[in-house]
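Participant: Below are the sequence and a predicted model; questions follow.
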Amino acid sequence: MTTEPTWVADTVWWRVYPLGACGVLPEPPSGPVGPDEHRLLRLIPWLDHVVALGATGIALGPIFASTSHGYDTTDHLRIDPRLGTEEDFDTLAAAVHARGLRLELDGVFNHVGRAHPLAQAALAAGPESDESSWLRRDGDPGGRRFVPFEGHDSLLTLNHDDPRVRSLVIDTMRHWLDRGADAWRLDAAYAVPTSFWADVLPEVRRTHPDLWCEAEVIHGDYAAFVTDSTADTVTQYELWKALWSSINDRNLFELAWTLTRHDSMLATFAPVTFVGNHDVTRIASRIEDPRHLPHAIVALATLGGTPEIYAGDEFGLRALKEERAGGDDAIRPELPADPSTMTGDDGVLQLHRRLLRLRRDRPWLHRATTEQVSLTNEVGTFRTAAGRDAITVVLNLSDAPAALTPTGPLLDADDATLARPHEVAPHGWAVLGA
């Protein structure tokens, strides 16, 4: 089992993509955003919303200098001028901590933007130069071509065998931890050798022992990645997919099967669980029957792991990710300066608040595992427990009521179920105590 900082046990992240939320991207009609607009400070009014929601931390998407979407970094030690200044970051970090929240940053350490000075120097000097050893070259004889990240010519992959890259990453992580960050998301961590992380992360923890690192990993053996890399956790894409597809297909056997894999991971680490992020279609658009959106939220709030709420999902925002240029824009919208003016579904917001309050009262859920009590395609009863602590969740996707057979106090349920004795309403759900 991995050793993670104790503060993570009751953590719920509110993840936001600042370049979108602060109105930098897509470029506003008025033209390019200037460096004197200090847009990063627009997030400060949202911090009280994060607290009221029941989250305990704010996880920022990329905020360092870049050319476009933030994942094409040009300077790891400078705040993107379109967002503001290093002093604006200090102000935001102080406001985050003043509310008792944690702060996570997004570290793009697999690749750099083509406009990064290191990339520009390598491109100018050529593949036989000392400058070129910062970047990975292809396997052709002589290795004369720098390797783009996943076919994106604007992103050039760093050479993680070069000790200078190791120093760059360590120095960057420490710099921003010293300025107020508590955690790092490691973007595209799956593309970096685990041996690199195993070398870098313990060295950073030597000076910052409370560091928590979330590695972006999409496919593969999650537990092995955590063990080999020494990251604290990975993004649980398997569970994300199973949640929405089992609900849409009314096939809770898929969810139950995935939970057996999820439980096996919890023996090693607590995965990051989510139903939405800045890279995927909004959960309110992904769930085909709107009556079943609450079921996904209930599952997220009650399963083992470290949950993340993607900014806007708590309002029931809808948007599709499209595989085209600008296809991420809809899922990364600008947020209003005043959270009280945010439009959306108040019922979804209140449901998030209720369920996150329930979770915060039960920090043992962080490492809890789940077993099937009863299961059909459309009705599932799941018991999630850690030692003597337990809750039972009933999900009903069917057109008929389902028996509420477990004993225990009814902690929360949909309105129709709350009005019924001993059964869960059609398309309803319930959470019971031990």
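Facilitator: On my side now, so go ahead.
Participant: contacts, neighbours, all on C-alpha from now
Facilitator: Fine.
Participant: and residue 40, what is it in contact with?
Facilitator: Applying CA atoms under 8 Å, 6 or more residues apart in numbering, we find residue 40 in contact with 18, 22, 83, 84, 88, 89, 92.
Participant: in the stretch 301-434 of the chain, which spans are helices?
Facilitator: Ranges of helices in the stretch 301-434 of the chain, per DSSP state H, counting those that start in this stretch, are 346-360, 415-418.
Participant: how far is the longest one from where the chain is centred?
Facilitator: In this case it means helix 346-360. In terms of CA atoms, centre = their mean, to the nearest Å, the centre of helix 346-360 is found 18 Å from the chain centre.
Participant: got the buried residues for it?
Facilitator: For helix 346-360, the neighbour count (16 or more other CA atoms under 10 Å) marks 348, 349, 351, 352, 353, 355, 356, 357, 358, 359, 360 as buried.
Participant: this is the comparison structure:
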Amino acid sequence: MAQWTRHAVWWQVYPLGFVGAPAEGDPLSTVVEHRLRRIERWLDYAVELGASGLALGPVFASHTHGYDTVDHFRIDPRLGDDDDFDALVDAARRRGLRVLLDGVFNHVGRGFPAFAEVLAKGRAASTASWFHLSWGDGPEPDYATFEGHRGLVALNHDEPAVADHVAAVMAHWLDRGADGWRLDAAYAVPPRFWARVLPRVRSAHPDAYVVGEVIHGDYTAIVAESGMDSVTQYELWKAIWSSLNDVNLHELAWALERHNGFLDSFAPLTFVGNHDVTRLASRLHDVRHLPHALAVLMTVGGTPTVYAGDEQAFRGVKEDRVGGDDAVRPPFPDDPGGLAPHGWDTYRLHQRLIGLRRRHPWLHRARTAVLHLTNAHLAFEAAGEGRLVVALNLDDQPATLPVAGVTTLEAGAPEVGTADLRRGVHLPPHGWAVLS
């Protein structure tokens, strides 16, 4: 893994939603709307937040949400063109921000040229081997899809031409200034496919960061067999909000021990929100526990990601229906000046905790150890080249938690008592603290 990832904190943006692009478009359209440049107006905001990188959702030509790609080599005309992409990358570079792209290589849209040829020529199509097809009496074949969605045509990852295409796409945009790739639906792609593709990509781009979206499965084995740098840590994401909601910090303690095991092999991509899940502020039963979730995210090992809007305590519930992602992928104002005033306290909380993270880059591979644990109370240390202690209280009553070996309050509720830390840290009801 490239050394720069040790310092990475991503601010994740879903571009089509962020800039208010239409829900549907013509990926072949010659009419280009230059909406991508609106993101440039938010880069200073991301830097002031403390982010060191911009993680973009899909930006390539598609029919709808970006995950039905039609042309991997073209910026979606609803967003802009190559010049707009270059301008955004250049603007990010000038501010010291890395850029991560979202690669949808498990499946494509029905308009993807190789599949369009199948629909036009049938069995005679030269690209038929790119897909898992079953021919019957109808005008078009049956085909494998992504999770039953007929608009998402699954690729055949045993076909060499598919590997050639993906390697070419990844190299093209890295050549153009991107720093890495998020591999969408990586859990659905055989790891052996990435083991063939990634060495070709890294031969010219050895510092590229590659992280796979893996919701379930053997994280460690997938990383080892695929050659990816990392995968998404959904286990920890679930344990954070679930343990806070259930007032069962034993669940979080168990997940942290699992997380230690992953860190023996790789640094997971960590998060408490993204474009595919209900917003944290809506997920939590008690919004007073949002700082607890963020304190865990910013002190455990891994590469943290903040989903745009979470730093303002945006709300939004994901629903299982057509358009069910809209609430968690809303348009943003033209610039940060258009944000509502009530979210800035949460922004400043993020600044403090991301700043803490950036001051202690060793946290990237830190291991945790539980110091004190009940259903409603948890104290754990994060240790590596340094040491921090995190203390959480979910109770309606104040609590004093043992935190040996610390002298300084790094972050926490203003009522945290640190007069005599040898006796422990005194937390108010629903209080929290990070100490060193």
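Facilitator: Yep, it's here. On a predicted model such as this, the values are computed, not experimentally measured, just so you know.
Participant: TM between them?
Facilitator: Overlay of the two chains. TM-score (TM-score structural alignment, normalised by the length of structure 1): 0.94; 424 aligned residues with a CA RMSD of 1.9 Å.
Participant: related to what we said a few turns ago, mind putting the helices of the stretch 301-434 of structure 1 in JSON lines, distance to residue 150 of structure 1 included?
Facilitator: Below are the helices of the stretch 301-434 of structure 1 laid out as JSON lines (distance: least, CA to CA, whole Å):
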{"stretch": "helix 346-360", "distance to residue 150 of structure 1": "36"}
{"stretch": "helix 415-418", "distance to residue 150 of structure 1": "47"}
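Participant: What is the aligned counterpart of residue 102 of structure 2 in structure 1?
Facilitator: Correspondence of residue 102 of structure 2 to structure 1, assessed by TM-score structural alignment: residue 106.
Participant: So which of the contacts of residue 40 of structure 1 belong to helices?
Facilitator: Applying DSSP state H to the contacts of residue 40 of structure 1, the entries found in helices are 18, 88, 89, 92.
Participant: Just give me the closest of those residues to residue 215 of structure 1.
Facilitator: Comparing these against residue 215 of structure 1 with CA to CA picks out residue 18 as the nearest, at 19.5 Å.
Participant: how near is residue 241 of structure 2 to residue 290 of structure 2?
Facilitator: 9 Å (CA to CA, to the nearest Å).
Participant: Name the residues contacting each of these two.
Facilitator: 280, 284.
Participant: And the buried residues of helix 346-360 of structure 1, which is closest to residue 180 of structure 1?
Facilitator: residue 360 (23.9 Å).
Participant: re the thing from before, show me how far the helix or strand harbouring the match of residue 102 of structure 2 is from its chain's centre.
Facilitator: Assessed by DSSP states H and E, residue 106 of structure 1 sits inside strand 102-107. Centre-to-centre, strand 102-107 of structure 1 and its host chain are 10 Å apart (CA atoms, centre = their mean).
Participant: Now it on structure 2. Mean distance?
Facilitator: Mean deviation of strand 102-107 of structure 1 from its aligned counterpart in structure 2 after superposition (mean CA distance after the TM-score superposition for structure 1): 0.3 Å.
Participant: on contacts alone, who are the packing partners of that strand?
Facilitator: With contacts defined as 3 or more CA pairs under 8 Å, 6 or more residues apart in numbering; DSSP states H and E, the packing partners of strand 102-107 of structure 1 are strand 57-60, helix 86-98, strand 183-186.
Participant: now these in TSV, with mean neighbour count and distance to residue 423 of structure 1?
Facilitator: Output for these, formatted as TSV (neighbours: other CA atoms under 10 Å; distance: least, CA to CA, whole Å):
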stretch	mean neighbour count	distance to residue 423 of structure 1
strand 57-60	25	36
helix 86-98	17	43
strand 183-186	23	42
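Participant: Out of these, which is closest to residue 400 of structure 1?
Facilitator: Comparing those by CA to CA, strand 57-60 comes nearest, at 39.3 Å.
Participant: Beyond that closest one, next helix or strand please.
Facilitator: strand 64-66.
Participant: Where in structure 2 does that following strand fall?
Facilitator: By TM-score structural alignment, strand 64-66 of structure 1 lines up with residues 60-62 in structure 2.
Participant: do stretch 184-203 of structure 1 as well
Facilitator: By TM-score structural alignment, stretch 184-203 of structure 1 lines up with residues 181-200 in structure 2.
Participant: Buried residues of the matching stretch, list them for me.
Facilitator: So stretch 181-200 of structure 2, judged by 16+ other CA under 10 Å, has buried residues 181-189, 191, 193-198, 200.
Participant: Could you report the distance from the residue mapped onto residue 358 of structure 1 from structure 2 to residue 7 of structure 2?
Facilitator: Using TM-score structural alignment, the partner of residue 358 of structure 1 in structure 2 is residue 356. Separation of residue 356 of structure 2 from residue 7 of structure 2 (CA to CA) stands at 12 Å.
Participant: now residue 231 of structure 2
Facilitator: Distance from residue 231 of structure 2 to residue 7 of structure 2, by CA to CA: 17 Å.
Participant: can you check residue 170 of structure 2 too?
Facilitator: For residue 170 of structure 2, the distance to residue 7 of structure 2 - CA to CA - is 23 Å.
Participant: Looking at the two now, which is surrounded by more residues?
Facilitator: Using other CA atoms under 10 Å, the more surrounded residue of residue 170 of structure 2 and residue 7 is residue 170, with 24 against 20.
Participant: Which of the three states applies to that one?
Facilitator: Following DSSP: H, G, I helix; E, B strand; the rest coil, we place residue 170 of structure 2 in the helix state.
Participant: which SS state does the residue nearest to it when sequence neighbours are not counted fall under?
Facilitator: In this structure, residue 170 of structure 2 finds its nearest non-sequential neighbour in residue 201, 6.8 Å apart by CA to CA, 6 or more residues apart in numbering. Following three-state DSSP, residue 201 of structure 2 is assigned to helix.
Participant: residues near residue 201 of structure 2, how many?
Facilitator: Counted with other CA under 10 Å, residues neighbouring residue 201 of structure 2 total 19.
Participant: which residues touch it?
Facilitator: Counting by CA under 8 Å, 6+ apart, the residues that residue 201 of structure 2 touches are 167, 168, 170, 171.
Participant: What lines up with the first one in structure 1?
Facilitator: Translated: residue 167 of structure 2. So, by TM-score structural alignment, residue 167 of structure 2 is matched to residue 170.
Participant: just checking, its match touches residue 198?
Facilitator: No: judged on CA atoms under 8 Å, residue 170 of structure 1 makes no contact with residue 198 at a distance of 11.9 Å.
Participant: Could you check how far the residue mapped onto residue 256 of structure 1 from structure 2 is from residue 408 of structure 2?
Facilitator: Here residue 256 of structure 1 is matched to residue 253 in structure 2, going by TM-score structural alignment. Noted for residue 253 of structure 2: a distance of 24 Å to residue 408 of structure 2, by CA to CA.
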